[in-house]
Structure formats: structure tokens, C-alpha cells
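# Predicted model and sequence below, questions to follow.
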Amino acid sequence: MNSLQDAIYNWLTIKVVVDERPEDTAAVDTKALFEEILADEHGVQVPEVKTDEQMYYVSLEKNGEDKTYRFPRDLIEVMIDQINGEPEKYPNYPEE
């Protein structure tokens, strides 16, 4: 993962999916992977997320500094919108 902003974007996108589909094992595993990337590559623990009608705001601490990143809702929610629009393409495969 190149930048912290990219890592947060990827984590937040899949977090939104997991929040709506907590039984989706692939999404849960992917979220955990991005949390490892945030921790291992960027030294960031799970950030705080707030939202309003237009944006997601992700707050975190890195190297003693508080930082906030913001992302448009439509950019972050594109994956869950796609899943909800064509659920037959995104089945949940149970763990074996």
C-alpha cells in the first residue's frame, strides 16, 4: 500500500460493507487485512469514523499528531451500492 490515505480509503470502503453485511466472511477478512496494513505499514490503529450527508471523516493519531481525512460518501459507498444492486453476484461463501 503506498500512502496512508490510500490505505484508509481501502479500509473505509470495506468497513462500510462489513457494517452492512457482518456475515460476509470475505469482507470481514479483507477489513482485517487492511487493519493490519494500517497498523504494520503506517503505525495507525483503527481510526474513528464519523459521517454526515456528504462525507466520511476519518480521525486518527500518527506520530503524536491528530489527523483527519475526508472522503465523499458516493466514493466510499460505491462497493456496497454495487453489492446491493446485484446481490446475486456477491454471495457469501461460508467458512469451511
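Sure, I can see it.

# When you work out contacts or count neighbours from here on, use the C-alpha atoms and nothing else.
Will do.

# And the helices in the protein?
Under the criterion DSSP state H, the chain carries helices at the ranges 4-20, 25-42, 73-76, 78-85.

# is it possible to export these to JSON lines including mean neighbour count?
Below are these laid out as JSON lines (neighbours: other C-alpha atoms under 10 Å):
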{"stretch": "helix 4-20", "mean neighbour count": "18"}
{"stretch": "helix 25-42", "mean neighbour count": "17"}
{"stretch": "helix 73-76", "mean neighbour count": "15"}
{"stretch": "helix 78-85", "mean neighbour count": "14"}
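
# hold the first one in mind and look at this next one:
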Amino acid sequence: MNLQDALYNWLSIKVVHEARTDDKAALDTYEFFTTILTEDHRLENIEVEIVDPMYIVHYVKEGQQEQKQFPIDLIEALLEQIQSEPKYN
């Protein structure tokens, strides 16, 4: 999985996990993608900032500070889908 996709998936499920703290599947998935970022892509110091209309993910890779940006509506789409599905609520 490339870094862009891994960050997108990690951030999407991070938002879900933070909104649904009792959701074990969300926690497990968040931990899975955190492992991909830290072990496969060797990211460190991963932090998230919201600057409307974007989520900005800051991280260190190979000693260099880097960042990626994602539209808020794209990242929060997974949470909205889960919340709109009655069987998950």
C-alpha cells in the first residue's frame, strides 16, 4: 500500500475511532493502519491538524518533516456512512 493511501485510510478510521470510542472494530482497524505507517513506511511523530477545509497530517520520515493534506468531507465520509447505517448504531 502506498503512503498516500495508507495515510488516507489511517486518518479516516482515526476519525471514526475518536467518534466511536466503544467500537472495537474501529480501534483494531486504527491500530492496523498505525502499524502500516510506523513499520512499513517508517513514519514518526504523526500529528493531525484541521485547517478548514483540510485535514493536514504532519509526520517525520527519514528525518525529514513532511505533510499531506486531505479534504475534510472526504475523510469524514466513512464516519457519516457508518452513522447513517442503522445496524451500526
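Everything's here; your move. Just so you know, these numbers come straight off a predicted model, no measurement behind them.

# still on that earlier bit, with distance to Tyr57 of the first structure added, can I get the helices of the first structure in a markdown table?
Formatted as a markdown table, these follow (distance: least, C-alpha to C-alpha, whole Å):
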| stretch | distance to Tyr57 of the first structure |
| --- | --- |
| helix 4-20 | 10 |
| helix 25-42 | 16 |
| helix 73-76 | 10 |
| helix 78-85 | 17 |
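
# Out of those helices, which gets nearest to Glu53 of the first structure?
helix 73-76 (7.7 Å; C-alpha to C-alpha).

# Contacts for the closest one, please.
Contacts with helix 73-76 of the first structure, where a contact means C-alpha atoms under 8 Å, 6 or more residues apart in numbering, come from 9, 12-13, 16, 53-56.

# Might one say that Glu48 of the first structure is in contact with Val58?
Yes - the criterion here is C-alpha atoms under 8 Å, and Glu48 of the first structure meets it with Val58 at 5.6 Å.

# from what I can see Val46 of the first structure touches Glu36, true?
No - taking contacts as C-alpha under 8 Å, Val46 of the first structure lies outside contact range of Glu36: 9.5 Å.

# what touches both of the two?
Contact with both Val46 of the first structure and Glu36 is made by no residue, according to C-alpha under 8 Å, 6+ apart.

# check contacts around Phe33 of the second structure.
Phe33 of the second structure makes contacts with 6, 9-10, as judged by C-alpha under 8 Å, 6+ apart.

# Could you report the separation of it from Asp5 of the second structure?
10 Å (C-alpha to C-alpha, to the nearest Å).
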